[in-house]
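> just coords:
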């Protein structure tokens, strides 16, 4: 009888400890709310609400898997850096050079504003542009990390990526490709 009570006690302790290692609904909700501060990142600005929720879920699940005790995670001195790192890792993981993701990195409205693409393109023309750009990126960059590094470096117009954008845009009426020689001096 004593052994049975001991086993039941140990099982209860084990179950209660394992419950503490899971984030509760409020903690998950709070993390998703906190992730909204990252919505202005390059890849994330053009996600619609459904795509954003899926992305935020991926990040929250990754954080919960890496840091199962929410209270310990929140009290870490570098919690913001950790969240940023997981957000960037999730972006890089989701970022494959395909036409679907290119539209998030280089939104059509932005390309029109920059004079790369003309106003009023059809859905098929826009899809064709992003497919062209994705193929050029796939053929040029050795890895997603290298491609993402180019984006994070800043001035896309002065990179090979800017050249690819202009080359793909040249297929559409009203777009003129201008070659720019950039000479760096130190």
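Looks like it came in fine. All of these numbers come straight from a predicted model, not from anything done at the bench.

> hey, let's count contacts and neighbours off CA atoms from now on
Noted.

> Let me see the contact set for the residue most central in space within the chain.
Nearest residue to the geometric centre of the chain (C-alpha atoms, centre = their mean): residue 91, 2.5 Å. Contacts for residue 91 (C-alpha atoms under 8 Å, 6 or more residues apart in numbering) come out as residue 43.

> Is it in a helix, a strand, or coil?
What DSSP: H, G, I helix; E, B strand; the rest coil gives for residue 91 is helix.

> Quick check: the gap between it and residue 137.
Distance of residue 91 to residue 137, given as C-alpha to C-alpha, to the nearest Å: 17 Å.

> and what of residue 167?
In terms of C-alpha to C-alpha, residue 167 sits 12 Å off from residue 137.

> this is the comparison structure:
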């Protein structure tokens, strides 16, 4: 019993030394800021380049929090081989999660200026008119595709102007703004030799 009582202070001293010397299990303010700065490099990605500055800050905070949760020791995380691949995977996962959570994010995949340049939408639409278009478009996409992967596969396979996605865009533009998209078929013939 005496040995046990004498060993308790020694164990307590050992435990205090062990926990006092261990690395911090939480990122500090400077480390979080460094990660947010590093995430600015991803701003050029398709979904992220259309976010407002405030939306991007929220997105970057979410990614930084996910990384901190998965890798609580910052120095170990930064020195880890393949850290850039890990960050990119978390960024892409966050993008897919956001698109999955809210189908109205179509404006990030099909930005308004792009749709105007393609002749799908008229120039000069108000923010409310754009929102109405994207709600209509998202509704059609949700009705046509059961999962986000089916939709992304359709986007990747989308190579013609007469695609199902292009038809959905045109239908919404026509329904909301009486804007009709005229499609011209170009047929090329090769002269016989």
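Alright, I've got the coordinates. All of these numbers come straight from a predicted model, not from anything done at the bench.

> before we move on, which element is the alignment partner in the first structure of residue 128 of the second structure in?
Per TM-score structural alignment, the equivalent position to residue 128 of the second structure in the first structure is residue 124. If you go by DSSP states H and E, residue 124 of the first structure is part of helix 123-140.

> Likewise for residue 6 of the second structure?
Using DSSP H and E, residue 6 of the second structure falls in helix 2-21.

> mind checking how far that helix is from the chain centre?
Counting by C-alpha atoms, centre = their mean, to the nearest Å, helix 2-21 of the second structure is centred 49 Å from the centre of its parent chain.

> Which part of the first structure matches the next helix or strand after that helix?
As assigned by DSSP H and E, the chain's next helix or strand after helix 2-21 of the second structure is helix 29-39. Counting by TM-score structural alignment, helix 29-39 of the second structure pairs with residues 25-35 of the first structure.

> For that stretch, buried residues please.
Going by neighbour count (16 or more other C-alpha atoms under 10 Å), the buried part of stretch 25-35 of the first structure is 28, 31-32, 35.

> State the distance spanning the first to the last residue of stretch 148-158 of the first structure.
15 Å.

> Sorry, wrong one. I was asking about stretch 102-118 of the second structure.
Stretch 102-118 of the second structure: ends 25 Å apart by C-alpha to C-alpha.

> which ones are touching residue 55 of the first structure?
residue 90.

> Check the contact between residue 79 of the first structure and residue 72; I expect there is one.
No: assessed by C-alpha atoms under 8 Å, residue 79 of the first structure is found out of contact with residue 72, at 9.8 Å.

> just checking, residue 151 of the second structure touches residue 145?
Yes: contact criterion C-alpha under 8 Å: residue 151 of the second structure and residue 145 qualify, at 5.8 Å.

> Who has more neighbours out of those two?
More crowded of residue 151 of the second structure and residue 145, by other C-alpha atoms under 10 Å: residue 151, with 16 against 13.

> helix or strand for that one, which one?
Using DSSP H and E, residue 151 of the second structure sits within helix 148-157.

> Residue 177 of the first structure too?
Counting by DSSP H and E, residue 177 of the first structure is found in no helix or strand.

> Neighbours of it, how many?
15.

> With residue 15 of the second structure instead?
When neighbours are counted by other C-alpha under 10 Å, residue 15 of the second structure registers 12.

> Quick one: map it onto the first structure.
Structural alignment places residue 15 of the second structure opposite residue 10 in the first structure (criterion: TM-score structural alignment).

> Kindly report the same for residue 82 of the second structure.
So, by TM-score structural alignment, residue 82 of the second structure is matched to residue 78.

> OK, contacts around residue 173 of the first structure?
By C-alpha under 8 Å, 6+ apart, the residues touching residue 173 of the first structure are residue 118.

> how about it, what's its match in the second structure?
Residue 173 of the first structure maps onto residue 178 in the second structure, by TM-score structural alignment.

> and the gap between residue 124 of the first structure and residue 20 of the first structure?
Noted for residue 124 of the first structure: a distance of 51 Å to residue 20 of the first structure, by C-alpha to C-alpha.

> Of those two, which one has the most company?
Applying other C-alpha under 10 Å to residue 124 of the first structure and residue 20 shows that residue 20 carries more neighbours, namely 13 against 9.

> Spatially nearest residue to that one, not counting backbone neighbours?
residue 69 (6.9 Å; C-alpha to C-alpha, 6 or more residues apart in numbering).

> pretty sure the one you found is touching residue 24, no?
No: under the criterion of C-alpha under 8 Å, residue 69 of the first structure makes no contact with residue 24, lying 10.1 Å away.
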